[in-house]
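K.L.:
Next come a sequence and a model predicted from it.
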Amino acid sequence: MAIKSRLLSKLKFTYMTTTMAATAHPQKLRPVLHNLEEARKLCQQGLTESNYAKYGEVYDGLIMAIKQILSGEAGKDAGEIVGLCKELLEHIMAETSKEEHFKKEIVFLPYKASMWDSLESVWRAAYEDKDNCLAYVVPIPYCDRNPDGTAKEWHCERDLFPQDVPTLDWQEVDLKAMHPDVIFFHYPYDDCNRVTSPSQEYYSRNLKKYADKLVYIPYFVTGKGVKPNFIQEPGVNNADYVIVENEKIKAIYEEYYSGGKLPEGKILALGSPKYDKVIASRKEDYPLPEAWERLIAGRKIILYNTSLQAHLAHSDKILEKLYSVLLYFKERKDLAFWWRPHPLLEATLDSMLPHVASVYCEIRDAYLQEGWGIYDDTPELERAIVWSDAYYGDTSSVVELYSKTGKPIMIQDMEVSNIT
């Protein structure tokens, strides 16, 4: 137990400091006071209110006694008070060692705000279980990469997370010292991704050292199949548990697992938080900007989604296809067009297809300047899904999520560049 371990360590240090201070000058007890206050805080955080009750008065008494000695109020009784404090510390350490009801500390480490939905429902369940869990969300820094693999630009998207999700500043969280019970993460690539990378202390090989259990949940869903390369990433191998969306996907993970002998129970078919998010979403949860409402103007909304894989697989055709799609929907006055590219699309093109990236940006910028349709690069995928009336675009995990709505889906054909 993370909190229990830290608390016992602090109490042991406090006891040793008290013993040494008793034979020296009373002012040497100042570190004891600080440690007692920290220990009380840890104990109060880690236990329910009812369980903390039997400790609270003891901590308060110890703190008051040390303050009396430091202020000189204790006078000649200081030595006797120190002896009593040592007895109480021995008692509280023994009781804490036997305590079985400390809460679990669970840390969630998202890097892209747009991918938070792959962790959110798990976090929410832990966050709302106040008697058993302490759940923390720590958005971590990541960089876009240049074609040579060096860092191009660093980001931290903490300010993009939903307002009802309390987050911590990564610079103020020492995972090694904290050593939580569980870490959940959704970036499996370590240093194997050519497009983006978190700071290396957040690679799965390092996270494994910082927690009792490491749990990976994919940031995507596939429904019926998954390519072996996604299963053979470092994060899958390093995790203690991998949570996948269904039994069929679980079987594929087990078949292509590359981390040696697969531990029993490592791959768990418990569903995906991404499905939970889409199913629970309602229009009233996602009010639209006034500019978007004017563009929609009561018309049917087409969600146009462009994916990474399509751009990489059809780099020779994708720009012509994109141009033709925009031209077609620009003329469809009966439809509202909502374009949502993959959140890593531009970074991917810059890193892997720079010759395509420049022309893509010209097309995007012209679309933005003309202002006849919505351009959605926000983290809120669910808003686009719940407000749109039909899906058009590439095959991707968005299609799998969209299928849960029962609304029409049409996959674009890269061989067709003139839609009439």
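P.N.:
That came through, no problem.

K.L.:
switch to C-alpha atoms for all contacts and neighbour counts from now on
P.N.:
Fine.

K.L.:
three-state assignment of the residue nearest to Trp339 when sequence neighbours are not counted?
P.N.:
The shortest distance from Trp339 to any residue other than its chain neighbours is 4.7 Å, reached at Tyr304 (CA to CA, 6 or more residues apart in numbering). Counting by DSSP: H, G, I helix; E, B strand; the rest coil, the backbone at Tyr304 sits in strand.

K.L.:
ditto for Gly271
P.N.:
When classified by three-state DSSP, Gly271 comes out as coil.

K.L.:
ranges for the helices of the stretch 51-200 of the chain?
P.N.:
78-98, 120-128, 175-178 (DSSP state H, counting those that start in this stretch).

K.L.:
Second structure follows, compare the two:
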Amino acid sequence: MRKKTSEKLLKCVDNILSSLEMFRNFKGNSYISAKINKLCSDNMAVLEECADGVENKEYLELLDKFKESVSKINLEDAAEISKKMKELISESIIYKVVFMPYKASMWDSLESIWMAADKDERCEALVVPITYYELDSNRNPVKKVNERDRFPEYVNTINDEEYDLENDFPDIIYIHNPYDNTNLVTRVDSRYYSWNLKKYCEKLVYVPYYKWVDGVSSASFKSAMYHADYTVQSSDDAVKRCMEASPEYAGILGMETIVVRKAMEKKLINLGSPEVDKVLSLSKDNVPMPDDWKGKVIKSRVNVLYNTTLDEIFESRTFDKVKETLNFFKKNSEKAFVIWRPHPLMKQTLTSMLPNLIDEYDELMNEFITGDYGVLDANSSMHYAMFWSDMYYGYKTSSMTELYKYTGKIVLEDAPKLTKFVPVHGTEDILGNLKENNVVDEPDCSLEDIVGIIAGNDELKDGKHLDLENSGSKINDYMLKELLQKDELDGGKF
């Protein structure tokens, strides 16, 4: 049964017990006795009406005994029976857990939590992809988008325009968009700003759609971090550095630092990364090779996932390094093949923030598509490329770079401004390093060196297996426990 129903039942039990006590005190007053009898009858009727929701034979037996003790005005027996009834009612609670992703490509940040909740008998889990808008360079909405039809077939989604959030009032809402009205490229519908969602749930939980990179990622304020009840982080470093940024957050919010810091201490918590769960679960069954890759992504070559990020383009303000990289694959197509994945929001971001680079990007894209030395990965999910590639090449600040490390395969971190350089280390030294650590970077190594080493060492293509705790289950259990504790603190009952 829903928590609302359980609260109603528990209140009915308490009302009946209070009525019996009043009956004792006003036993000689026929008017008050009649009122008390009516109150008992009404509350007992509710207990009987909702008995099926408990789905427990023992509860029905206790209810009969409870009715008998009430009819005999036996307060002691009724109180004793009610304790067990309350336990059974609380054990029958089903928590409504709603997931509100906005981009299908970022669903992996929530998926393992949803899987855990969907299997949990304590939960009723719903996935409601929410509407967002693409913005022009003046931050005006130009296109309304809902990606519900892009989610995996095994995820049963609900139309957000048909979902009655305000009346359903779920126990937990999970989101992965933290920007509310501050995003410069896309923006969710105002109905789904974090401070609005918080009005219609017990717990609002923000899970970042990017993987924090210890020592690299920067702590920056996102409004949902403050308005949500919890922000799930994936490392102690993330929690610590976000906490240390409290003065910056306070300045943006116009609040005292100490107030914001205390709030952050309660909200920020390291519970792992659902995105890592997803990477560890990849197989031929859940990420079959895309049809247009067949016959191109083959074992006889080193298949390189090349991730082009927004950060590196902002840093270099040019596509020179991208051109150099793609040219390498064009010249070495017999031994190397590129799966190129520009950031999904590259075109929108250039339009909004770097319009002078749009023509160059379009020209580069057209040349690549008409070539035969690589495939463009435009899949909403990055996991096809992660699974079917043999190594990764990308900027260290990208969460995809961090996530790829969990495949156990080789990661070469790109230096965006560094072109036509001479590597610091020779191939023998690099090979020795790769046997200890699957992550190397420029200028210590070059793309050409790493491709050559992997081409001569097939075992490096497979990667090292990692066995880690499932974060989705951990997060689901933690949040349900927090709900339980909140209910108990709110009056010693649910």
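P.N.:
Now that the structure is in, tell me what you want to look at. Note that the structure is predicted; figures quoted are calculated from it, not measured.

K.L.:
Please list the residues outside stretch 237-252 of structure 1 that contact it.
P.N.:
The set of residues external to stretch 237-252 of structure 1 that reach it, using CA atoms under 8 Å, 6 or more residues apart in numbering, is 204-205, 208, 213-218, 221, 223-226, 228, 236, 257-259, 265-272.

K.L.:
which of these are buried?
P.N.:
204-205, 208, 213-218, 221, 223, 236, 257-258, 266-269, 272 (16 or more other CA atoms under 10 Å).

K.L.:
In helices, which of the contacts of stretch 237-252 of structure 1 fall?
P.N.:
Per DSSP state H, helices hold the following members of the contacts of stretch 237-252 of structure 1: Ser204, Arg205, Lys208, Pro228, Val236.

K.L.:
roughly how far apart are the second one and Met1 of structure 1?
P.N.:
The span separating Arg205 of structure 1 from Met1 of structure 1 equals 21 Å under the rule CA to CA, to the nearest Å.

K.L.:
OK, contacts around the residue lying closest to Leu7 of structure 1 once chain neighbours are set aside?
P.N.:
Distances taken as CA to CA, 6+ apart place Ala39 nearest to Leu7 of structure 1, at 5.8 Å, with adjacent residues excluded. Ala39 of structure 1 makes contacts with Leu7, Lys10, Leu11, as judged by CA under 8 Å, 6+ apart.

K.L.:
ok, and the most crowded of these?
P.N.:
When neighbours are counted by other CA atoms under 10 Å, Leu7 leads these with 24 neighbours.

K.L.:
can I assume it sits in a helix?
P.N.:
Yes - assessed with three-state DSSP, Leu7 of structure 1 lies in a helix.

K.L.:
Confirm for me that it is in contact with Gln45.
P.N.:
No - using CA atoms under 8 Å, Leu7 of structure 1 is not in contact with Gln45, being 10.6 Å away.

K.L.:
Give me the neighbour count for the aligned partner of Lys209 of structure 1 in structure 2.
P.N.:
Using TM-score structural alignment, the partner of Lys209 of structure 1 in structure 2 is Lys199. The number of residues packed near Lys199 of structure 2 is 12, by other CA under 10 Å.

K.L.:
Distance check, Lys199 of structure 2 against Glu360 of structure 2.
P.N.:
Distance, Lys199 of structure 2 to Glu360 of structure 2, by CA to CA: 46 Å.

K.L.:
next one: Glu76 of structure 2
P.N.:
Taking CA to CA, one finds Glu76 of structure 2 at 83 Å from Glu360 of structure 2.

K.L.:
Over to Gly53 of structure 2?
P.N.:
Taking CA to CA, one finds Gly53 of structure 2 at 63 Å from Glu360 of structure 2.

K.L.:
which one is the residue mapped onto Trp154 of structure 1 from structure 2 nearest to, not counting chain neighbours?
P.N.:
The alignment partner of Trp154 of structure 1 in structure 2, by TM-score structural alignment, is Lys144. In this structure, Lys144 of structure 2 finds its nearest non-sequential neighbour in Tyr133, 4.6 Å apart by CA to CA, 6+ apart.

K.L.:
Could you find the counterpart of the one you found in structure 1?
P.N.:
Aligned partner of Tyr133 of structure 2 by TM-score structural alignment: Cys143.

K.L.:
how many neighbours does its match have?
P.N.:
19.

K.L.:
quick one: it and Thr150 touch, right?
P.N.:
No - using CA under 8 Å as the test, Cys143 of structure 1 is too far from Thr150 to be in contact (9.1 Å).

K.L.:
OK, contacts around Ile3 of structure 1?
P.N.:
Counting by CA under 8 Å, 6+ apart, Ile3 of structure 1 makes contact with Leu42, Cys43, Gly46, Phe102, Lys103, Lys104, Glu105, Pro180.
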